[in-house]
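>>> Attaching a predicted model along with its sequence, questions to come.
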Amino acid sequence: MTSHLCWAAVLAGALLAGCSPAQIVNGLVPSTSYRLETGMAYGPQPRQQLDVYRPLADRPPAEGKRPLVVFFYGGSWTTGERADYRFVGEALAARGAVVVIPDYRLSPRATYPVFVRDSATATRWGIDNAARLGADPRQVFVMGHSAGAYLAAMVALDARWLRADGGDPSQLAGWIGLAGPYDFLPIGDPKTQVAFNWPETAPGSQPLAHASAASPPALLMVATHDRLVDPARNTGRMAERLRTSGVKVEVRAFDDLDHVTLIGAMAKPLEWIGGPVLPPLLSFIGLAPDPPASGEPSASHRAPH
């Protein structure tokens, strides 16, 4: 049986057993390839906690030289738990990065800009603790998927939020957005309307409005046929605005992925679904990609000019 069929059988069995997609993906990744510290507080609220994934001691680069990635998950600003994204922490920590995955307060109990403030506070925690965690404080990146990509963009582009915590976007080495909504006014989705207080939504809530020459370098990854977040309107316009401002930006578009599988493909066993997503991401944060496995099919992805 080919590796494709093996993993397909595993996924089918897990789905029949009633497992969630996150449980399925987490069940496919190793649990011995990183060190994990859970439930660390970055603020006084119950959801202001984070998990830290650290590389094993023998994983290059050396202690103190590792990049640190603060990852924000998606969920339309209304759902999500940091434990569901162990596969993201493992994918990066097993290859040499320190990874911080925070929870943040969610709508409808919290609305804009509360979740942005939480994201900035968690990022400042990562910057302040990078050296203690064995990472380079000069190599801190923010990263997110979907609504989490929005949060990463706001922290990186809108200086108000990090400065409120005594930091600054200039402390970031870059930001990474996967299928991010960066320009979504007017708001039609009812849950998002609540999260952003529509129709009183502030124009400054849109990341695109804050792209400037001062923005950190960016890696923007997108599924070409994403039906949830328009890739042309969001990733396309963001890339154009950054480039026009003189900011270094790399765009990776994947023809065989969708909004959800774009993040799922970060789990090494699931690269066959349309990746590889990991190699450009690892390169962007300064880590060596895995050597290609012999006999594996090539991926359908593009690097737009």
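All right, it came through fine. Residues are numbered from 1 along each chain as shown.
>>> make it CA atoms for all contacts and neighbour counts henceforth
Fine.
>>> Quick check: residue 211 touching residue 157?
Yes. Counting by CA atoms under 8 Å, residue 157 is a contact partner of residue 211 at 5.8 Å.
>>> Doesn't residue 38 lie inside a strand?
Yes. Assessed by DSSP: H, G, I helix; E, B strand; the rest coil, residue 38 belongs to a strand.
>>> Please name the nearest non-neighbouring residue to it.
Closest residue to residue 38 apart from its sequence neighbours, by CA to CA, 6 or more residues apart in numbering: residue 51 at 4.3 Å.
>>> How much space separates that neighbour from residue 11?
26 Å (CA to CA, to the nearest Å).
>>> which residue ranges form the strands in the stretch 1-150 of the chain?
All strands of the stretch 1-150 of the chain, identified by DSSP state E, counting those that start in this stretch, fall at 35-41, 49-54, 66-72, 98-102, 135-145.
>>> Now tabulate those strands in TSV and tack on distance to residue 223 and mean neighbour count.
TSV is the format used below for the strands of the stretch 1-150 of the chain (distance: least, CA to CA, whole Å; neighbours: other CA atoms under 10 Å):
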stretch	distance to residue 223	mean neighbour count
strand 35-41	30	15
strand 49-54	27	24
strand 66-72	18	29
strand 98-102	23	28
strand 135-145	12	24
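>>> Second structure follows, compare the two:
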Amino acid sequence: MKRRMMWIAAVLLGLLLVAALAFWLAVRQNGPTVLDAVDRLSGPDTGVELVHRASTGSHPEQRLIVYRGKSASGALPVFVFFHGGAWAHGDPRDYGFIARNIAPEGYVVVLGGYRLNEPGRYPAMLEDTAAAVGWVYDNIEDYGGDPDRIVLSGHSAGAYNVMQVALDTGWLEKAGVPQEAVRAVVGLAGPYDFHPFDTDRSRAAFASVGAGAESQPVNNVRGDAPPVLLVHGENDTVVRIRNSKALAHALQEAGARAETLYLPGKTHNDPLLALTHPWRRDPLVFERVAQFLQAAVPVSVPVQAETP
């Protein structure tokens, strides 16, 4: 009997290891899609629905998606999020988990896309990011959003996009967005100080078109910049934490408000994971982001998720 129980335990352990390996491979192949599925299956029904899709250009990657809580009322602040992917891959349609977790806090959520690879080389990715913010400013009232209370956010390459657009005032000006409409920026594991370009991805996206120091958010800081929250894993080997530290220091030296949350032992995707179920069980990141948003764009009455 004892040997039988040991054999059953070994089989179960083997199945768990196979399942873990399959999950790891799936995440590596298309991480956001897997995260979206896991969040949908493991999280509660937050009563958030997709209310609109729009194109911001002729390229299929120039797109955005609008989400809002079913029971939300009034004009809500807008959380505009841009995906990562080293300016080479990614799709806003895979990031529904951002909307399901942020919208119930009292926001309309917009997931933005931008051209990738050769069509998206600098400054095209910034043109597309600014165009998406411009669309939000011009149209979000139709979907219950307040165009004068916009928060920009992104992960990795997306964090670079929003930070550069928010700090270099020319981008929003060209898009017809008043600087004061962007109330805050949340950067998750973003590259903000990586010139000269020393990786294949950065060389392909920037050096191939002759971009220089002007392309770096750290070189565009200003004292009147919107408040910034930088979240970064201390063990991130994809985008080194020095990027967030350098930007935070430069912003603070210029007189701007820059908050940081550095995560011991965490790597590149952990700040993104922390905004999804079941990883939200560790509330450190999510609660800090929620507190930062509440300070920047106060929500007087939190949206209550619908229950089944």
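Received the coordinates, thanks. The structure presented is a predicted model; accordingly, all values stated were derived computationally and were not measured.
>>> Drop the TM-score for these two in here.
After superposition, the two chains reach a TM-score (TM-score structural alignment, normalised by the length of the first structure) of 0.83; 277 aligned residues with a CA RMSD of 2.5 Å.
>>> The counterpart of residue 90 of the first structure in the second structure: neighbour count?
Under the alignment (TM-score structural alignment), residue 90 of the first structure maps onto residue 100 of the second structure. Using other CA atoms under 10 Å, residue 100 of the second structure has 29 neighbouring residues.
>>> Equivalent analysis for residue 299 of the second structure, please.
Number of residues near residue 299 of the second structure (other CA under 10 Å) recorded here: 15.
>>> distance of the residue nearest to residue 92 of the first structure when sequence neighbours are not counted from residue 90 of the first structure?
Nearest non-adjacent residue to residue 92 of the first structure, counting by CA to CA, 6+ apart: residue 99, 6.9 Å away. Separation of residue 99 of the first structure from residue 90 of the first structure (CA to CA) stands at 9 Å.
>>> Give the intersection of the neighbour lists for the two.
residue 53 (CA atoms under 8 Å, 6 or more residues apart in numbering).
>>> follow-up on the earlier one: please pull up the equivalent of the residue nearest to residue 92 of the first structure in the second structure.
The alignment partner of residue 99 of the first structure in the second structure, by TM-score structural alignment, is residue 109.
>>> Surely its match is in contact with residue 69?
No. Contact criterion CA under 8 Å: residue 109 of the second structure and residue 69 do not qualify, at 9.3 Å.
>>> Pull up the overlap in contacts between the two.
Residues touching both residue 109 of the second structure and residue 69 by CA under 8 Å, 6+ apart: residue 103.
>>> related to what we said a few turns ago, would JSON lines of the strands of the stretch 1-150 of the first structure with distance to residue 271 of the first structure be doable?
As requested, the strands of the stretch 1-150 of the first structure are exported to JSON lines (distance: least, CA to CA, whole Å):
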{"stretch": "strand 35-41", "distance to residue 271 of the first structure": "23"}
{"stretch": "strand 49-54", "distance to residue 271 of the first structure": "21"}
{"stretch": "strand 66-72", "distance to residue 271 of the first structure": "20"}
{"stretch": "strand 98-102", "distance to residue 271 of the first structure": "20"}
{"stretch": "strand 135-145", "distance to residue 271 of the first structure": "17"}
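>>> how about the strands of the stretch 201-308 of the second structure, start to end?
Ranges of strands in the stretch 201-308 of the second structure, per DSSP E, counting those that start in this stretch, are 228-233, 258-263.
>>> With respect to burial, which of these scores highest?
Most buried of those, by mean neighbour count (mean count of other CA atoms under 10 Å): strand 228-233, with a mean of 26.
>>> And that one against the first structure, how far off on average?
Following superposition, strand 228-233 of the second structure is found to deviate from the first structure by 0.8 Å on average (mean CA distance after the TM-score superposition for the first structure).
>>> and that strand, how far out from the chain's middle?
In terms of CA atoms, centre = their mean, to the nearest Å, the gap separating the centre of strand 228-233 of the second structure from the centre of its chain is 11 Å.
>>> State the span of the first structure onto which that strand is aligned.
The aligned range for strand 228-233 of the second structure is 218-223, by TM-score structural alignment.
>>> cool, and stretch 162-176 of the second structure?
The aligned range for stretch 162-176 of the second structure is 152-166, by TM-score structural alignment.
>>> Quick one: map residue 136 of the first structure onto the second structure.
Residue correspondence to the second structure (TM-score structural alignment): residue 136 of the first structure is matched to residue 146.
>>> picking up where we left off before, for the residue nearest to residue 92 of the first structure, list the residues it contacts.
By CA under 8 Å, 6+ apart, residue 99 of the first structure lies in contact with 52, 53, 54, 68, 69, 70, 71, 89, 92, 93.
>>> Tell me which two of those residues sit farthest apart.
Across those, the longest distance by CA to CA is 13.5 Å; it joins 54 and 71.
>>> in the second structure, which spans are helices?
For the second structure, helices defined by DSSP state H occupy the ranges 2-42, 96-102, 124-139, 157-167, 170-174, 200-205, 242-254, 270-273, 284-296.
>>> What is the second one packed up against?
Based on contacts counted as 3 or more CA pairs under 8 Å, 6 or more residues apart in numbering; DSSP states H and E, the elements that helix 96-102 of the second structure packs against are helix 2-42, strand 108-112.
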